[in-house]
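Engineer: Fold the following for me, if possible:
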Amino acid sequence: MEKQAFEYAPAPESRAVIDIAPSYGLFIDGEFAEAADGKVFKTVSPANEEVLSEVAQAGTADVERAVKAARKAFEKWSALPGAERAKYLFRIARIIQERSRELAVLESLDNGKPIKESRDADLPLVAAHFFYYAGWADKLGHAGLGPDPKPLGVAGQVIPWNFPLLMLAWKIAPALACGNTVVLKPAETTPLSALFFADICRQAGLPKGVVNILTGDGSTGAELVAHPDVNKVAFTGSTEVGKAIARTVAGTDKKLTLELGGKAANIVFDDAPIDQAVEGIVNGIFFNQGHVCCAGSRLLVQESVQDEVLDALKRRMQTLRVGDPLDKNTDIGAINSAEQLGRIKELAAAGEAEGAERWAPACELPGEGYWFAPTLFTGVTQAHRIAREEIFGPVLSVLTFRTPEEAVAKANNTPYGLSAGIWTEKGSRSLWMAGKLRAGVIWSNTFNKFDPASPFGGYKESGFGREGGRHGLEAYLNV
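Structural biologist: The predicted model follows:
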């Protein structure tokens, strides 16, 4: 008897749980205020191009005000006992948990990611990072960084659009735990959850000026990075911008951490559990529409199981549901912006032009918004642009290998070094591979697993420094 397929009924999350204001100002010294020059920009929902709100565009005078407020607040904040700072962080973590439904809906509206990802992955991790670093606030002398490490001062932090709230947590939680104050600039296309977080800071009673939020475009971030009274710069984003920031900071006494692009290899050996590996491949490249710096965008499959893996992978891709980010059944949401969609299309076209074979499941895309179907390329060589350049979208390049040595050589043949995945039943092989791969994070028989206690960061053009874990404290302390 033929198996019957059941269609999923729509299961939309209600937008009514979140109240989006028609306009937002900058959050400076505990208060919302207009930009000094009155400039604003619009933030839109990538799923349907609906204007969600109008947001202030910070300029030079606003950066000056925010840094000055952070500098003033630093004196008292850094002097607080660690246990007192911890109370604020614990309070913020609990409020995030209490308001997680609102935040998840807001994140999916502004970013385009599926609600089940923002609800079940992003928000629990956001709260966990604040809980984790709250626990460190009174134990800094036991972190292996010296008996009495001191905070740096004002931290200027610039975050990307792919995980707006999670990247905020990665930056702000350790900075505050160590006694620093913060001026944070969210991405231009996803400012709303950072502004919501500003309200959480007020709800938690955080002293004025400890956290300041400046919305704006790249020029705002450049002003913040270059400000002479910023002691520490933390950036997550593209390698190109990261290089520009490194040039700006060079020759100053500012501490710098960069978490940049990636072109991770997901390596499947012939003894791997195929069904489990396929789930890891799908999670590695299609989670968050491929908008993940550590995405497993290069699949390296041992030749003897190539056909079996690809057949299973294509069957699995045919079950992925693309559509409304607020529908709880959606697997792949909207591409974050028209600009990013254009880059994905350009690189996919380059893959076809260079001779790779393109495949995507039959997929009806919405008529409005920014969308791209899950796609894989076979017949890819290491010379193809799609195997070398970060696509930052739901596009997978498939290469093959015969021996572990060849897999290592191909995996390391990239200017990036952020992450990698290994699929094999042999623990000795996983450990051998991990010792050879030049990647900051290596997963064995899984992919995209994160924990606030585990450090994250890369080598080469994927940046330097670590976020998360005990290692994440070092970037915010004089040691």
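Engineer: C-alpha only now, for contacts and for neighbours.
Structural biologist: Will do.
Engineer: what sits against Val380?
Structural biologist: Gly355, Ala356, Glu357, Ala387, Ser397, Val398, Leu399 (Cα atoms under 8 Å, 6 or more residues apart in numbering).
Engineer: so how far is Ala35 from it?
Structural biologist: For Val380, the distance to Ala35 equals 49 Å [Cα to Cα, to the nearest Å].
Engineer: What of Leu26?
Structural biologist: 7 Å.
Engineer: which residues are in contact with both of those two?
Structural biologist: Common contacts of Leu26 and Ala35 (Cα under 8 Å, 6+ apart): Ala56, Ala58.
Engineer: List the residues that contact the spatially closest residue to Gly216 that is not a sequence neighbour.
Structural biologist: Nearest residue to Gly216, sequence neighbours excluded (Cα to Cα, 6 or more residues apart in numbering): Gln57, at 4.5 Å. Counting by Cα under 8 Å, 6+ apart, Gln57 makes contact with Ala35, Gly38, Lys39, Val40, Phe41, Leu214, Thr215, Gly216, Asp217, Thr220.
Engineer: structure for this one too, so we can compare:
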Amino acid sequence: MDGEPDLLIGGSWQSACDGGRRDIVNPADGSIAATVDEAHPDDATAAIAAARAAFDHGAWPATPVAERCALLDRVADLLARDKEALSLLETRDTGKTLAESRIDIDDVISVFRYYARLAAVQADRVVDVGDPEVISRVVREPIGVCVLIAPWNYPLLQMSWKVAPALAAGCTLVMKPSEVTPLSTIAFTRLLEEAGTPAGVVNLVQGSGARLGPALTDTADVDLISFTGGVATGRVIAETAAKHVTKVALELGGKNPHIVFADAVTNDADFDASVDHVLTGVFLHSGQVCSAGTRLIIEESIADDFVAALADRAARIRVGDGLDPTSETGPLVSEQHRAKVEDYVALGLSEGATLVCGGRRPDDPALAKGSFYLPTIFDGCDRSMRIVTEETFGPILTVERFTEEAEAIMLGNDTHYGLAAGVRTSDAARGERVVRALRHGTVWLNDFGYYTAAAEWGGYGKSGNGRELGPAGLAEYQELKHIWHNTATRPAGWFKG
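Structural biologist: All right, here's what the predicted structure looks like:
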């Protein structure tokens, strides 16, 4: 980036071994935001070898936990120092608003602070085996070499969910950001180096998954692959890793229901708040969010008024360049991705859904060079439609209607995914019944979209396996070892000869 080598392998910044380069496009105007090194598979193999050597022969896995936690705190300090520069990179890369990018960097800082605190207080477990002469302990050790593959929609945030616990656990790692949005991860890697991460502990390659995937996943030298992305790619990674019995942790997106009961909107204030949360849940970052509430499941008695209000307000969402402070949502990440969203809109129309707003590119000539698309709402949807069952990953909301609580639960669970869901009701007992019945990894009650580093994140079904964040997010990067210590020296008594 900016003429410097962009691959970090074994403590050395390098260019791609075959000289490959890639232009990174600013989706707001189609301009070239940067040109970076495009790794060759041999670079990926070298990065894994460096991580393997650092784990097997280096000091990092046995570094006292207090020192590892101190490193995480130094990283957090550097992130805070460079917050504005990183936020600008994230907006240039993804198109999201600068306000969203700043929130993302704050969350990255929180993740590093959280794992610095958690790892520092995590203790071994003593097991009572009923024998005073035996000391039985369960201890945690780093799992080993980790390949960390992050998506394009939250490049640095999603990478931090992997890097912070991996380093806290004492692992070594190879990072691969999306080839579409690598800029903030490159800058972040330089901060890891500045913070004092030993050579070989952190390695970075970037390039297309199709090009680098086999080298990163089809190897016995990797102990864990953590991937966030689509189901199809996740399935390939799992199948490849299975050949080597490599552990995988997968977060594969969702098709997330947002259930609104009539008793949630009994007055104007509640009505307005509910409309606001539904809009925010689906159209933040132009719907390019794995946990976006893309399926509105609404009680029939309020549906007409509610959908009309949604359409009115969605039409007034300010779409624009993420660097424009008046913009409320930015472009889609690329022309290719916009074409995919447009295909889904055409599909929805052909399936018989009713378009109530959006469904097209904006008219503003100032936005013509960017990958913009208007917030789109389809009413009259049902489970036979692909726009209801498939993850469109764009600014598309589908509306389904119900009359009974049991029907709402059935619809909410009628999905191959299970990442997140929302429920809106003023009835506390109903709220508890419904959130307990929904088979999703995160369920918001009278809210939508928030998370904390201290609570686990992940999904049921085809949304993946394993968890990020929280104590379980650290456990993904640890092996458990049972140590049985017999303090008395005497024969076992089995052999009688």
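Engineer: so what's the residue positioned nearest the centre of structure 1 up against?
Structural biologist: What sits nearest the mean C-alpha location of structure 1, by Cα atoms, centre = their mean, is Phe163, with 4.0 Å. Residues near Phe163 of structure 1 by Cα under 8 Å, 6+ apart: Asp122.
Engineer: so what corresponds to it in structure 2?
Structural biologist: Correspondence of Phe163 of structure 1 to structure 2, assessed by TM-score structural alignment: Tyr154.
Engineer: Can you flag the buried ones in the contacts of Val380 of structure 1?
Structural biologist: Ala356, Ala387, Ser397, Val398, Leu399 (16 or more other Cα atoms under 10 Å).
Engineer: Check what contacts stretch 459-466 of structure 2 and list those residues.
Structural biologist: Contacts to stretch 459-466 of structure 2, defined as Cα under 8 Å, 6+ apart, come from residues 231, 249-254, 416-420, 439-442, 458, 467, 476.
Engineer: Can you select the buried ones from these in ChimeraX?
Structural biologist: To isolate the buried subset of the contacts of stretch 459-466 of structure 2 in ChimeraX, counting by 16+ other Cα under 10 Å, use the following:
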select :231,249,250,251,252,253,254,417,418,419,420,439,440,441,442,458,467,476
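Engineer: Sort out for me which of the contacts of stretch 459-466 of structure 2 are in helices.
Structural biologist: Of the positions in those, Val231 sit in helices, assigned by DSSP state H.
Engineer: Residue in structure 2 paired with Phe235 of structure 1?
Structural biologist: Aligned partner of Phe235 of structure 1 by TM-score structural alignment: Phe227.
Engineer: and that match, which of the three is it?
Structural biologist: Under DSSP: H, G, I helix; E, B strand; the rest coil, the three-state class of Phe227 of structure 2 is strand.
Engineer: give me the number of residues near it?
Structural biologist: Using other Cα atoms under 10 Å, Phe227 of structure 2 has 25 other residues around it.
Engineer: ditto for Gly251 of structure 1
Structural biologist: If we define neighbours as other Cα under 10 Å, then Gly251 of structure 1 has 8 of them.
Engineer: repeat for Arg125 of structure 2
Structural biologist: Arg125 of structure 2: 12 surrounding residues under other Cα under 10 Å.
Engineer: Which positions within the biggest helix by length in structure 2 qualify as buried?
Structural biologist: Identified as the longest helix of structure 2 according to DSSP H is helix 98-121. If you call a residue buried by 16+ other Cα under 10 Å, then helix 98-121 of structure 2 has these buried ones: 98-102, 104-120.
Engineer: wait, Ala34 of structure 2 sits on Ile24?
Structural biologist: Yes. The pair Ala34 of structure 2 / Ile24 is scored as a contact, 5.2 Å apart, by Cα atoms under 8 Å.
Engineer: Counting neighbours, go ahead and name the busier of those two.
Structural biologist: Using other Cα under 10 Å as the criterion, Ala34 of structure 2 and Ile24 rank with Ile24 on top: 21 against 18.
Engineer: May I have the secondary structure class of the more buried one?
Structural biologist: Applying three-state DSSP: Ile24 of structure 2 is strand.
Engineer: Need the counterpart of it in structure 1.
Structural biologist: Using TM-score structural alignment, Ile24 of structure 2 sits opposite Thr43 in structure 1.
Engineer: need the contact list for that match.
Structural biologist: Contacts for Thr43 of structure 1 (Cα under 8 Å, 6+ apart) come out as Val51, Leu52, Ser53, Glu54, Val55, Asp110, Glu188, Thr189, Thr190, Pro191.
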